[in-house]
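Colleague: Below are the sequence and a predicted model; questions follow.
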Amino acid sequence: MGVMKNLSSSSPIVFSAGIAAFAVGSVAAPALAEDPQSERANADLVSLLNAQVAPRHPSARYTDAASGRSFTLDRTGPYPLLKYEDVSEVIVLSASNAQRGDEFLKNDVGRNVMKVTELGNVILFTPGDAHGSPAGLDERSDPLGLPEYSGDLDERIAGSAEMLAQKIGHDIAISIEPELRQYANWAEDALSNAERGFRRANSKFASELTGVRIVFSKGAFVYCEEGVLSIGVAPHEGFAGRPSSEAIALAISLNGHRS
């Protein structure tokens, strides 16, 4: 293919305009939207075309053909990491084998987030979408960095408490254990996930909570008990050491224990 001639091992990998247009246009076609078999075949075809110009890379930036959202998939560490460009949360994934040498990547509540084909290309699954849509590779990217720290944890807690109070209709107490404050960037990261978890959760159960407690732990956990949402953070485990916003939302909505 002509595109291949313009690429080198050190240059960014990009799609030709023709492939990008095909990825978007084919997903939007009404006939394919009504036929799951055609959708799957179409997604596989886009992956095949992508593979001709984009060999597998440890960390790369993609665009979801269905939504237009960009995200980074970072596979340089012990577990895959996913981060959308328009959201600060980094999602930890785990791999499981699929048919034909493909693999599924699941989040911490066991939901399939994406499929990586044997050719190294990506099919993205959003909640409620069992068929998925192809994600076009834009370019290589740097590995994802550690969460940033605002510089004032108490101010960050106060702002979060005010925001959550507006959502649930009453004041809510937020505490971060002193031992965890030594890892302020991870404490803030967990607090951000808690905020997103509240936004994603069943509003009835969210409004029943009166407190959020974030503690230092040996492993990630989240549960609700007696009106308090408890979140365990293990800083030495990196992003895998805290629950995702989806896990937090599920714990709030179930109003029961999850670990």
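Modeller: That came in fine, so what should we check first?
Colleague: hey, let's count contacts and neighbours off CA atoms from now on
Modeller: OK.
Colleague: Spatially central residue in the protein, please.
Modeller: The centroid of the chain falls nearest to Ile91 when counting by C-alpha atoms, centre = their mean (3.6 Å).
Colleague: Does it touch Asp74 like I think?
Modeller: No: the criterion here is C-alpha atoms under 8 Å, and Ile91 misses it with Asp74 at 10.3 Å.
Colleague: Asn185 and Phe205: what is the separation?
Modeller: 28 Å (C-alpha to C-alpha, to the nearest Å).
Colleague: ugh, typo on my part, it should be Lys218
Modeller: Relative to Phe205, Lys218 is positioned 28 Å away (C-alpha to C-alpha).
Colleague: just Asp44 next, same as before
Modeller: Applying C-alpha to C-alpha, the value for Asp44 to Phe205 is 40 Å.
Colleague: Which one's more surrounded, Lys218 and Phe205?
Modeller: Higher neighbour count among Lys218 and Phe205: Phe205, with 17 against 13, using other C-alpha atoms under 10 Å.
Colleague: okay, pairing it with this:
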Amino acid sequence: MLSVALGFAGPALAWPQSLREGLFGSRPSDGRQFAAPPIARYVSEDGDVFTLDRTQPRPLLKFDNSFEVWALTPQPAPRGDTIYKNDLGEPVLRATRLGGITIFTEQRPGGSAAALAGVGSPLRLAIMGPQALLERLAQASARASRAARRLIPFEAEATPASSALIADSAMITSEAVVRMTKRADSRHFLDRILKVRLVEGRKASAQVAQGVLEVTVAPPQGLAGRPSSDRIVQVAETFR
């Protein structure tokens, strides 16, 4: 399954000499705080590999085994730490002032320590033409329809400025549909969604009306300008 062309490829993992060094870095002798690369790759205790790109206004995170890029919101925490939350306000990452990283996942909601593995590559959207967008919409529709075992068409109102983001949002929406098919408490909500429409707007959002799941993207915000799969699932589950 193809996803929007992003700069995912990274250099070979440069393993730290020790877990402590990987988590907290080598503390400088002058007492300064350790600073991780602005775009870095990490490996969790469970073996999950992910890239954290902090060069954007909203930090971005992507696991190697997923095509979804998560836009995070940093918030200060006790002891000078920073907590990074998703668009539902849930913690995804915690960074200490010394460079330590804890990743929170569905499998490890209590958190898993992650070691710095080297410099990462930027997480970016690539320019996309009309034909490539149509192909991506078809891929998203096929993936969602296969999971739901019925046709779920995807349509979009796109411009050159929004094509790449809409294509990415289509794949994220298909991921939300796949996740809903695996949850007994979401199946009956999914059965009432007849079509997916992707449009431009001033703010990223998702809503369901008259059987249409409408996903709005905000192109000026880049990858942060579209709802996550978590947000889309939540919206679908509250549909009445």
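Modeller: Received, thanks. This structure is a prediction, so every number in the text was calculated from the model and none was measured.
Colleague: Give me the TM-score for these two chains.
Modeller: The TM-score (TM-score structural alignment, normalised by the length of the second structure) is 0.81; 216 aligned residues with a C-alpha RMSD of 2.3 Å.
Colleague: Alignment lookup: the residue nearest to the centre of the first structure to the second structure.
Modeller: Under the alignment by TM-score structural alignment, Ile91 of the first structure pairs with Trp70 in the second structure.
Colleague: what sits against that match?
Modeller: Residues near Trp70 of the second structure by C-alpha atoms under 8 Å, 6 or more residues apart in numbering: 60-62, 86, 224, 228.
Colleague: so how many other residues sit close to the counterpart of Val217 of the second structure in the first structure?
Modeller: Residue correspondence to the first structure (TM-score structural alignment): Val217 of the second structure is matched to Val233. When neighbours are counted by other C-alpha under 10 Å, Val233 of the first structure registers 27.
Colleague: roughly how far apart are the closest residue to Val233 of the first structure other than its chain neighbours and Gly169 of the first structure?
Modeller: Sequence neighbours aside, Arg242 is the residue nearest to Val233 of the first structure in space, at 4.8 Å (criterion: C-alpha to C-alpha, 6 or more residues apart in numbering). Distance, Arg242 of the first structure to Gly169 of the first structure, by C-alpha to C-alpha: 27 Å.
Colleague: Neighbour count for the two, which is higher?
Modeller: The residue with more neighbours, out of Arg242 of the first structure and Gly169, is Arg242; 31 against 11, by other C-alpha under 10 Å.
Colleague: which residues touch the counterpart of that one in the second structure?
Modeller: The alignment partner of Arg242 of the first structure in the second structure, by TM-score structural alignment, is Arg226. Going by C-alpha under 8 Å, 6+ apart, Arg226 of the second structure touches 165, 169, 203-205, 215-218.
Colleague: and Arg226 of the second structure, which of the three is it?
Modeller: coil (DSSP: H, G, I helix; E, B strand; the rest coil).
Colleague: re the thing from before, which contacts among the contacts of Arg226 of the second structure does the first structure share?
Modeller: Shared with the first structure under both residues aligned by TM-score structural alignment, their matches' C-alpha atoms under 8 Å, the contacts from these are 169, 203-205, 215-218.
Colleague: which stretch of helix or strand covers Lys115 of the first structure?
Modeller: Using DSSP states H and E, Lys115 of the first structure sits within strand 112-116.
Colleague: Next, count neighbours for the counterpart of Glu200 of the second structure in the first structure.
Modeller: Superposed on the first structure with TM-score structural alignment, Glu200 of the second structure falls opposite Phe216. Here the count is done by other C-alpha under 10 Å, and Phe216 of the first structure has 23 residues near it.
Colleague: go on, Val177 of the second structure?
Modeller: Neighbours of Val177 of the second structure using other C-alpha under 10 Å come to 28.
Colleague: Ok, the one 3 residues further on next?
Modeller: The criterion is other C-alpha under 10 Å. On that basis, Met180 of the second structure has 23 neighbouring residues.
Colleague: ok, now which ones touch it?
Modeller: Applying C-alpha under 8 Å, 6+ apart, the residues near Met180 of the second structure are 186-187, 190, 233.
Colleague: Return the distance of stretch 96-108 of the second structure from the chain's centre.
Modeller: 16 Å (C-alpha atoms, centre = their mean, to the nearest Å).
Colleague: got a list of contacts for it?
Modeller: 22-25, 27, 33-36, 44, 79-82, 91-95, 110-115.
Colleague: mean shift of the longest strand seen in the second structure relative to the first structure?
Modeller: Ranked by residue count under DSSP state E, the longest strand found in the second structure is strand 112-119. Here strand 112-119 of the second structure, set against the first structure after superposition, deviates by a mean of 0.6 Å using mean C-alpha distance after the TM-score superposition for the first structure.
Colleague: Which part of the first structure matches that strand?
Modeller: So strand 112-119 of the second structure sits over residues 133-140 in the first structure, by TM-score structural alignment.
Colleague: what about the spatially closest residue to Gly256 of the first structure that is not a sequence neighbour, is that helix, strand or coil?
Modeller: The shortest distance from Gly256 of the first structure to any non-neighbouring residue, by C-alpha to C-alpha, 6+ apart, is to Cys224 (5.5 Å). Of the three states, Cys224 of the first structure takes strand under three-state DSSP.
Colleague: Surely Cys224 of the first structure touches Asn255?
Modeller: Yes: applying C-alpha under 8 Å, one finds Cys224 of the first structure in contact with Asn255, separated by 5.5 Å.
Colleague: And Glu177 of the first structure, how close does it get to Val90 of the first structure?
Modeller: 22 Å.
Colleague: Those two: which is more packed in?
Modeller: Val90 (22 against 12).
Colleague: For Leu164 of the first structure, see how far away the more buried one is.
Modeller: Counting by C-alpha to C-alpha, the gap from Val90 of the first structure to Leu164 of the first structure is 21 Å.
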